[in-house]
Each structure stands twice: as C-alpha cells, then as structure tokens.
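Participant: mind looking at a prediction? Sequence and model below.
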Amino acid sequence: MRAAQIIRFGDWRAVAVTTTAVPEPGDGEVLVRVSASSLNTVDVVRRDGRLRMLTGRRLPQGLGIDMVGTVERTGAGVQGFGPGDRVWGIRSDTAGMKNPTGLTADYAVAHAHQIASAPHTLDDVQAAAFAVGGYTALRALRDVARLQPGERVLIRGGTGGVGSAAVQIAAALGGRVAVLASARNEQIARDLGAQEFFDYATASPALVGPTDVILDTVGTDLLRWRRLLTPQGRMVGVAFNSAAGLATIAASIVFGPRRIRTFAGEPPPGSLACVTSFAETHGLRALVHGTFPLEDLQDAHRTFDAQALRGKIVITVAS
C-alpha cells in the first residue's frame, strides 16, 4: 500500500509517498481503508524535526493524525464497528507518531476508542478537514473554557483549521463571537457565525476590548491578549508549534483562575463521537483551503509552508 512518510527532517521535500505492507489490526484495533486525511501543524513540526525529543530520530515516520474511511476488518474484542462502517478517527499519541505508518495512507490501524462514526452531514473531504479542528474547538470551548450563552468569546485565528470550527461551535453554544484574523477573511468569518471582526494587522487589544473567553490558535503575544479577560474570564491556548508560547502558558499559572489553560495528547475515549453528534445537530461544516491527491504530498506540504491558509489542506487517499 501507499503511505505518507517523513524520510528525513527538513522542508516540504523531506516527505515522500512510499510503498509498505498493509498493517494488521491487533486486539481492540480496527483496520480502515482511508478515503481522506488532513495536514495538521503537528505533521509539519515533526517534519521540521522540532519534535525529535518526543518522537525520536528514527526514520521513516508515518504522517497523518486524522482520517476518514471505511472499516476493512477488526481485531479481536472490537465491538460496535464492522466492515463497511464509515468512520473517522484521530491517532495523536506519541507512540503512533513514531510508527512508520500514520493515518495518511491507503490503510490505517487505530484503536477502537480512537474512531467514531463519521458525521452523515459531512462528505469525506469535509470530515477529514473537520476532525481535529472540531475536536479541539469543542473541547476548548465547551469543556475547558465552559463557554456560557451570552458570553463574549474572541477567536484569535478564526479562519484556520481550528479557528473556523471554533467560530461555529462558539456560536452554537450561544456565545457572542468576535474573530481576529486577516482582513481578507472577514466575510468568511462572518459567514461562519462571527458577529464582530477585527483585522489582526491593525487591531490592538484595547480596540478589541474586554472579553469573557479567549481561544488562541496563534501562540504569540499570549500575555498581551490575556489582559482582555473580564474578572471571571478564561483563556485557552491550542497552538503548540512554539517553545516560547508553551513556556508562556506554563508560566501563566501565577494568574490562578485567570491563567492560560491548555490541553494536549490523545482525545479521551468518546470525544470524537461527541463531535459527530454536535456537528450533525448544528449543521457544522469544514473550511477547506484545498485538496491534494496522495501522490502530490509534497505540493500539499509546500502549500502549507506558504501560510495564509483558509481552513485545512486535505489529502485524498482513496484510489
């Protein structure tokens, strides 16, 4: 089968599509024939070599932490899934990242708790684009920040992969949504549900004003924006591509309840099923910057490196 891999550490030329054996599902695991997968920041950070302390230096390493497809077969002990079921999944644990086969491949193995039925309201490309962003945004806003109806919420980077999902989820939760993004993306943000829009190139925190909840998908100037929080305000940071940003989040513990919260790692069991239900109930959609067939993997990475993305890059896998 074909699989996307990191074959050396570096720029977009460090990835390749290689041929490898179809993985076998073990106990509790599911083999999925993949239709589509998305390109996430963690893929690029790993490719650059910035996560070698976690994933090690052994190559090749498989690419892709999300996918949508159909169940091919199951390992022993799997209940609730069978051949032909349409599913989506997220496998973002460190062990999975060290594996030579990720989820951007013709076939992928994931544990049964890492997958869920894919939303019937989203096609395969949309589902692949929404999986990680939808999970991240729903957990950040509903479970970590505990956004309440009527509260003002600021989404920094509201037209990226996570941000575009967050705008819709915040609106569905009853928040008054303000977006900070590039001026060229204002109409996109408003179409997603933003009630206020601020151009990041010109808007200062003072212009944006007090807010109850801040979801930061950018990772810079965190303390400067944290000052906007109301007395009971909460801020959640979900950008993990900057050591300085992570250090700022850790140091913010001195602010007690008004610290910058975050979370990382494998989604808890049942999380993705909650995203499926929420997406179907509220008619959520993904913002797709572009699609690339698996054989154009390097072009997908080169496009990601160029920045200025509107939503997610999706890699179509089904042959």
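Facilitator: Structure received. Numbers count the residues shown, from 1 in each chain.
Participant: going forward, measure contacts and count neighbours with C-alpha atoms only.
Facilitator: Will do.
Participant: chain center to stretch 200-217: distance?
Facilitator: 22 Å (Cα atoms, centre = their mean, to the nearest Å).
Participant: what about that stretch, start to end distance?
Facilitator: By Cα to Cα, to the nearest Å, the extent of stretch 200-217 from end to end equals 13 Å.
Participant: now Phe130: how far from Val153?
Facilitator: Phe130 is 21 Å from Val153, by Cα to Cα.
Participant: for the longest helix anywhere in the chain, the distance to its chain's centre please.
Facilitator: When the chain is parsed with DSSP state H, its longest helix is helix 124-138. In terms of Cα atoms, centre = their mean, the centre of helix 124-138 is found 6 Å from the chain centre.
Participant: try it against this one:
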Amino acid sequence: MKAAIYTEYGAADTVRIAEIPTPAPGPKQVLIRVRASSVTTADWRLRASAFPGILWLPGRLMTGLLRPRNSVLGMEMAGEVVAVGHAVTRFTPGQRVFGFAGGGAHAEFLVLDEDATILPTPDDLSDAEAAALPFGALCALVFLRDVANVAPGQRVLILGGSGGVGVYAIQVAKALGANVTASASAGNSGLMRDLGADVVLDYRVDDPASAGPYDLVFDTVGATNWARIRTVLRKTGLFLPLNFGARELWHMLRAKLAGGPRIVLHVNADRADDLRVILGMIADGLLRPVIDRRFPLERIAQAHVYVEGRHRKGAVIVDVTPAAQVPAAA
C-alpha cells in the first residue's frame, strides 16, 4: 500500500511516498481503507521534533530518540472497514467509520483496535468533513467543557480563533452559552463571526483588554503568556494554554501561591463518548466541520508546509484514497 513516511526528523520534505506492507487486523481489530486524513499541528511537530522547551527530551523518548519509531503520521481519519478480526462485534466490512487514529492514518490502510476512538460516519458527513473533526473538535470540547467548565454568560477569549482547534473552540464555547471573543487576522473576521463569535479582534492591532475582562482565555496557538494575559482576566478567571513548557509550569505554581486568576495545564485524552457528543452537536446545528484546504496524498509535504506556517483556517485535509481509486486490501 502507499503511505507517506518519514524516517528522520526534519523539514517537510523528509516526508515521502513509499510502498509499505498492508497491515492485517488481529482478533479484536479492524482494517480500514483510509479515504481522508489531515495534517495537524501534532503531525508537523512530530515530524520536525518541535517539542517545546523541557518537553523536547520526553518527546524524543516517546517518539524515538535518534529517529522516528513510527514512520507513518496521521492523527485523524475517515474511511471504510474492509476487514475485521474474528472477535470483532462493533463493526462490519463496508461500514463507513471515522475517528482518532493517533498515528498511521497517512496511508491507504490502517489497523485500529475495535474499542479505539472510532464511530460510524453519519450519512450526512463526507469523509473529508468527518476527518476534519476528531483532533480539533475533541480538544476544544474537553478543554472548554471539562477543564474550564465554561458556563452560560461567561466571557471567553479564544486566541488563534481560525486555527485547527480555534474554529471548534468558538463553536463549542458558544454552544455552552458563553459570550465569545475570537482573536485572528483581519482576513478571517468573517469566518469568526460565521462560527458564532460575538466580538472579533485583529491580533495584529487590537488589544485583548479592549473586550475584557474575561472569565477564560483559551490560547490555542501559543499567542501569549501569563505575564501579558493575567491583567485581562477576572480575579476568578482562568488562563488555559494549549501549548506549554517550563515557563507555564512555573507561572502556574506562582499563580497558585498568589491567589487570583489561575493557570491550568492539561493534555486531553480521546474518547469515543466525546466524539458522540460532537456528532450530537452537529445534528443539533451547534457545530460544523471547517476545512481550509485539501491535498492529495502525493502532495502531503506541501500540506505540512502549509500547516507549519500557522495560518490555516480549520482542518487541512489529505485525500488518501479517493473513491475513484480502490486498491486491493491484500
């Protein structure tokens, strides 16, 4: 099967298309023909070994100290089941599915455990739309609902509102009843309002304090830090950075000792139940997939370049196996 692989850490051109063996499902696993995947921030950070600060060494120990342990990236996917292990009960061949792969989805076929974060794809979602959801939408849901406990009437600032997490954070915060301010470039102001933002700030010229104070600042792109943002938070407010390192750990400890606004650092797990909540929000008209660009698998290195530029508007989709191409599973 075709796959986008990288065998060393580096720039986007380290990713290349190669033929690798097609995996076979175990007793409790499913073999999925991947129709669509995406390139996420996590993908380019793994490829470039761009782990922040003190997380570099733990990151390399996790992914491979000298070279990548797993050569195929791809965190989210949509496709169809082509084979199942003899003990599988939840899925059947021919069934459309989507979900969180955790890696390996930049290939024509992917094996996942039956109890992984995958669900049947609703008929009214295309494969590209389904593949645009798991990474960003799940992150936004967990951080805002579970970590920040966003409540109706709260004032929430989303930094990086047009990014892969930001476009969903706006929608989720609005669905939770918040008054939402989104910060993005001026060219994305229309998209921010379409997604539900009450106030839109141009990050190049507008002071976040102009629309504050806030109960929550959710920084989805590493746009600010505690020293700059604490003055726009209420005394009971929360700063929630998606990206963090030693500096944020130190600031979190200092904030706890000082009282007043808090910092919380969190890494979310991916659960099928949360993905069901996302589907429920879509069915209720509270959330929609947001796709910026689409690239064929053969141009995936260009997708990496685009995502690493940090100016995308939603998901960047990779069309792995278009419907017109149906390679054999064996």
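Facilitator: Looks like it came in fine. On a predicted model such as this, the values are computed, not experimentally measured, just so you know.
Participant: the longest strand along the first structure against the second structure, how far on average?
Facilitator: Criterion DSSP state E: the longest strand present in the first structure is strand 29-39. With mean Cα distance after the TM-score superposition for the first structure, strand 29-39 of the first structure departs from the second structure by a mean of 1.0 Å once superposed.
Participant: now do stretch 197-208 of the second structure: distance to the chain's middle.
Facilitator: 23 Å.
Participant: OK, contacts around the residue mapped onto Pro231 of the first structure from the second structure?
Facilitator: In the second structure, the residue paired with Pro231 of the first structure is Lys235, using TM-score structural alignment. Applying Cα atoms under 8 Å, 6 or more residues apart in numbering, one finds that Lys235 of the second structure lies in contact with Gly260, Pro261.
Participant: tell me the secondary structure for Lys235 of the second structure?
Facilitator: strand (DSSP: H, G, I helix; E, B strand; the rest coil).
Participant: where exactly do the helices run in the stretch 101-250 of the second structure?
Facilitator: Along the stretch 101-250 of the second structure, the segments classed as helices by DSSP state H, counting those that start in this stretch run 127-131, 134-141, 166-175, 189-194, 226-229, 246-258.
Participant: which helices and strands sit right next to the last one?
Facilitator: Here helix 246-258 of the second structure is seen to pack against strand 262-263 when contacts are counted using 3 or more Cα pairs under 8 Å, 6 or more residues apart in numbering; DSSP states H and E.
Participant: in the first structure, what stretch matches the strand it packs on?
Facilitator: So strand 262-263 of the second structure sits over residues 259-260 in the first structure, by TM-score structural alignment.
Participant: mind checking how far that stretch is from the chain centre?
Facilitator: 21 Å.
Participant: sorry, back to before: just the buried positions in the helix or strand just after the longest strand of the first structure, please.
Facilitator: Counting by DSSP states H and E, the next helix or strand C-terminal to strand 29-39 of the first structure is helix 41-48. Along helix 41-48 of the first structure, these residues count as buried under the neighbour rule (16 or more other Cα atoms under 10 Å): Val42, Asp43, Val44, Val45, Arg46, Arg47, Asp48.
Participant: equivalent range in the second structure for stretch 125-137 of the first structure?
Facilitator: With TM-score structural alignment as the criterion, stretch 125-137 of the first structure aligns to 128-140.
Participant: first-to-last residue distance for that stretch?
Facilitator: Stretch 128-140 of the second structure end-to-end distance (Cα to Cα) = 19 Å.
Participant: which residues touch Gly174 of the first structure?
Facilitator: When contacts are taken as Cα under 8 Å, 6+ apart, Gly174 of the first structure is in contact with Gln148, Pro149, Gly150, Glu151.
Participant: closest one to Leu284 of the first structure out of these, please.
Facilitator: Nearest to Leu284 of the first structure, judged by Cα to Cα, of those is Pro149 at 18.1 Å.
Participant: nearest residue to that closest one other than its sequence neighbours?
Facilitator: In this structure, Pro149 of the first structure finds its nearest non-sequential neighbour in Gly174, 4.1 Å apart by Cα to Cα, 6 or more residues apart in numbering.
Participant: what do we get in the second structure for the one you found?
Facilitator: That one, Gly174 of the first structure, aligns with Gly177 by TM-score structural alignment.
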